[in-house]
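Colleague: sequence and predicted structure are below.
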Amino acid sequence: MEERYLSVTALTKYIKKKFDVDQHLNHIWLKGEISNFKHHSRGHMYMTIKDDNASIRAVMFQRQNQSLPFTPENGMKILLTGHVSVFEIQGQYQLYIQDMQPDGIGALHLAFEQLKEKLFKEGLFDKVHKKDLPKYPSQIAVLTSPTGAAIRDILTTLERRYPIAHILIIPVLVQGKQATKSIVDGIISANQFSEIDLIIVGRGGGSLEELWCFNEEEVARAIFQSELPVISAVGHETDITISDMVADVRAPTPTAAAELAVPSKLDLIEKIINLDQFIYKHMIHKIEQYEERLSSIEKSYVFKYPERLVEEKEQRLDRAMEHITKHMDNLITSKTVNYHNIEKRFSFVLTTTQIKHKEEKVSQLMNRLHRASTQHIDNKKNAFSKKLSQLDLLNPTRIMSRGYSITYKKDRSIIKSIENLRKKDAIVVRLTDGHAECTIDHIRKEDQNERKK
């Protein structure tokens, strides 16, 4: 009686043999969706293939999957070929996958290439149309899903790099049939805000189907027609969409888009510090230059004896006035011109009335010359007086007359700080009416509070 009963192993082997000899199960074409995907450390891929009403376990060994041009993901719709058999240890039938490709990928790729070629011929990808990004944007519009990881990455990066920028989040759909219109409307709305300087549009990674709204012609033309510069950040670094090609700047990830949109506050701080140091050094250099000029002027002969310069100018003025007077006398005596020579030169005889008329004209010209020369001399005198006043302002004796003095060492170098002094040093104190020779007995440095008092 016991001989009638089969073991579990025997039954399982029998069922497996039935599966293996069935021609309908040895080579099948299957369409479904991936779930419970697992990529084993040994390279094998385990998953479940399902549709709306059923599911089947599946495995794709490393020797078959190592040539796949893509990485399977949960939720991806696929087309596959393989065979069905039984896994004896668990007594479970499963699908052994030989080849696999995303469902509809051929049609999507064809549509992508066709639109890419069309827009390329129209010039939508030309660099000449690319707008420059603002260096320091004050307001940035971000078009993405308000609940996705992309918005968190963008906001975190912007806050870290450039916290003074104001962010306007325009929620849009980034997947599905309604996503195209939502993105187009978002771009149009962002352009209606006069305060916006820049637009970031994008989303996180996904399959080709999930990113397809960014390959739609309506979205591409909306980006191209945007008056504001647009950064496209769609998917991961390896994902390239039509939106990336049309946008003014393409970012490989949403985080990278935020980094491209704004400068780093650390770089700006460093730049400000460098500029501050440059300005400080430049001011010190200019002060030293002016001090050297003042020192050279103070040592010069003219600065020590300004009255010599005045005397020289007075002499030049006297000689100029003598020259003008002599020239005017020569013009007056020239009225005794030889009219006989004039008559020969112009071949006509001057009547007494004509001669008188010429004499009056010469007299008028002389008067005009006298007035002009007098005015010119007065102008020169006024200009000379102003120069003397300016020169007088630079006279150190005038400053010293108010109680100030200049302190020198024996080598004529000016003492500007107590750091230049030592006990027993011999110094000279220059006053308005002479100088005094002194010796340093005591040095005391004042702190900042004492100087304020």
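Modeller: Yep, that arrived.
Colleague: make it CA atoms for all contacts and neighbour counts henceforth
Modeller: Will do.
Colleague: where's residue 253 relative to residue 239, distance?
Modeller: Summarising the geometry, the distance separating residue 253 from residue 239, computed by CA to CA, to the nearest Å, is 9 Å.
Colleague: likewise residue 381?
Modeller: Taken as CA to CA, the spacing of residue 381 relative to residue 239 amounts to 82 Å.
Colleague: likewise residue 312?
Modeller: Distance from residue 312 to residue 239, by CA to CA: 86 Å.
Colleague: more neighbours: which of these two?
Modeller: Neighbours were counted for residue 312 and for residue 239 using other CA atoms under 10 Å; residue 239 has more, 16 against 10.
Colleague: that one: which element?
Modeller: In this structure, residue 239 sits in neither a helix nor a strand according to DSSP states H and E.
Colleague: let me see the contact set for residue 370.
Modeller: For residue 370, the contacting residues are residue 328, by CA atoms under 8 Å, 6 or more residues apart in numbering.
Colleague: confirm it sits in a strand?
Modeller: No - counting by DSSP: H, G, I helix; E, B strand; the rest coil, residue 370 is located in no strand; its state is helix.
Colleague: put this next to the first one:
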Amino acid sequence: MENTKYLTVGALTKYLKYKFDQDPYLTRVFLKGELSNVKHHTSGHIFFALKDGSSVIRAIMFSRYANGMKFKPEEGQSVLIEGRVSIFESSGQYQIYAEKMEMDGIGLLFEQLEKDKKQLAEQGYFSKEHKKLLPKYPKTVTIVSSETGAAIKDMLTTLSRRYPLVEVTVINTLMQGTKSRQAVIDNLEHADALENDVVILARGGGSIEDLWTFNEKEVALKVFDMKTPVITGIGHETDTTLVDYISDMRAPTPTAAAEMAVPDQRDIMERLIQAQNFISDRIFRKLDVGRNQLDALSSYYKLKNPDLLYDQQAEKLVTLKDGLDDKMQQSIRERHYRLSALKEGVKYNTPEPAIRRSLEILDDRKSRLDRSMTIRTNESKHNLTRMVESLNSLSPTNVLLRGYSYTTGGGGIIKDAADLQPGDEVQTTFARGSIVSKVTEVNEDDRNQK
């Protein structure tokens, strides 16, 4: 059999490589796709695969090209690549040798997102100290979301089921598209002006393009400036947007955001029952302690025999009294000794001569004062006698003693017969005693008539 017509694997690979290298359509190729299996070698070379929805091609970028790149290639990035396609002889696989690489579309957005995230983090926007506390029992909740989405129904159901007392306001908002950024900013401002207790910013799942509004820096800064606490629930659990980093609370889903906003009425009831049981237990314990103390006191032997308490206190009183007497006697003795010492000191500076002279002056002045007082007293007695005689001459009693009387009735003295009517009762007072009489006839003095 003739073997000359059979090629070796190496010969075929060299031939194919030659064809690839000579083909003008393969020497300058422009590809777009998603990076996969990215490996950064210590030499500076980058090994990776480029894939789309149906195919994969191996790729390599040598360090001389990789060193000039403006970003670091990572898994999942969408990129645009310029290079040449050839065959690696050792493995016989064709691959693209990338010479230029740049972010494609959403990839550029991701690059900008990373810059914004880094900048905001360095400026402290993500710090916990800026996070506002959520009220434990909110009265009002505002939801900024689309009324047509399935997420809003789940949130309303969750809020009603967990905490029926809460009042919910829904602000219908465009959540994706070119006009969604300004719509979200405007409606967040409107929600903040309502001064409700909590604002929920939420939308259901979607592609990264659908959720990109919430990666906009302007939207994140608006969330930061909100006076009302904001809970974000954007997309699914694996989706994390820029507003999630800056909001006061991040929920993995819109439904979870509703759960974070309000307490569960079942938990509240359970805590109330626990509190009631705790209070009842403390009361019963207190009663048991008081009952035990009462039993102990009622069986105390001194209470059964009160004389023992009196005897002890009486004995204690005697002891205290004796101690007080001893201290008083001791104090008196000490003061007596001090007084004796003072007397001894006074003898050398006695004021006795001055006192005798003062006593003589005092006796003289006392004698003159006694004489003056006697004269003044006699004069006062004489004046008093004259005044008493004058008063006696005007006294109503003396008038009565001369045979006069006065009559009273109606609460006062009767001065005019015209003040009385037949049948009135009057009282007549004499010098000794009085009488009560009834008027039978009234005669008026003609002198009083005109």
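Modeller: Yes, it's here. Keep in mind it's a predicted model, so treat the numbers as computed, not measured.
Colleague: helix or strand for the closest residue to residue 245 of the second structure other than its chain neighbours, which one?
Modeller: Once its chain neighbours are removed from consideration, residue 245 of the second structure has its nearest residue in residue 126; the separation is 6.0 Å (CA to CA, 6 or more residues apart in numbering). Secondary structure assigned from DSSP H and E places residue 126 of the second structure in neither a helix nor a strand.
Colleague: tell me who's in contact with residue 126 of the second structure.
Modeller: Counting by CA under 8 Å, 6+ apart, residue 126 of the second structure touches 120, 245-246.
Colleague: got it, and residue 407 of the second structure?
Modeller: Residues near residue 407 of the second structure by CA under 8 Å, 6+ apart: 413-414, 426-429.
Colleague: one more: residue 12 of the second structure?
Modeller: If you count contacts by CA under 8 Å, 6+ apart, then residue 12 of the second structure has nothing around it.
Colleague: distance of it relative to residue 94 of the second structure?
Modeller: According to CA to CA, residue 12 of the second structure stands 13 Å off from residue 94 of the second structure.
Colleague: repeat for residue 407 of the second structure
Modeller: Looking at residue 407 of the second structure against residue 94 of the second structure, where the rule is CA to CA, the gap reads 151 Å.
Colleague: please apply the same query to residue 303 of the second structure.
Modeller: Separation of residue 303 of the second structure from residue 94 of the second structure (CA to CA) stands at 109 Å.
Colleague: repeat that for residue 398 of the second structure.
Modeller: Distance of residue 398 of the second structure to residue 94 of the second structure, computed by CA to CA: 158 Å.
Colleague: same check on residue 408 of the second structure?
Modeller: Taking CA to CA as the measure, residue 408 of the second structure and residue 94 of the second structure are separated by 148 Å.
Colleague: center of the first structure - which residue?
Modeller: residue 135 (3.5 Å; CA atoms, centre = their mean).
Colleague: surely that one touches residue 262?
Modeller: Yes - applying CA atoms under 8 Å as the test, residue 135 of the first structure and residue 262 come out as touching, 7.0 Å apart.
Colleague: looking at residue 303 and residue 94 of the second structure, which is more packed in?
Modeller: Each of residue 303 of the second structure and residue 94 has its neighbours counted (other CA under 10 Å); residue 94 has more, 17 against 12.
Colleague: leaving out chain neighbours, which residue sits closest to the more buried one?
Modeller: residue 87 (4.1 Å).
Colleague: and what of residue 249 of the first structure?
Modeller: residue 231 is the one closest to residue 249 of the first structure (CA to CA, 6+ apart), at 4.8 Å.
Colleague: before we move on, what SS does the one you found have?
Modeller: State at residue 231 of the first structure, reduced to three classes by three-state DSSP: strand.
Colleague: translate it into the numbering of the second structure.
Modeller: Under the alignment by TM-score structural alignment, residue 231 of the first structure pairs with residue 231 in the second structure.
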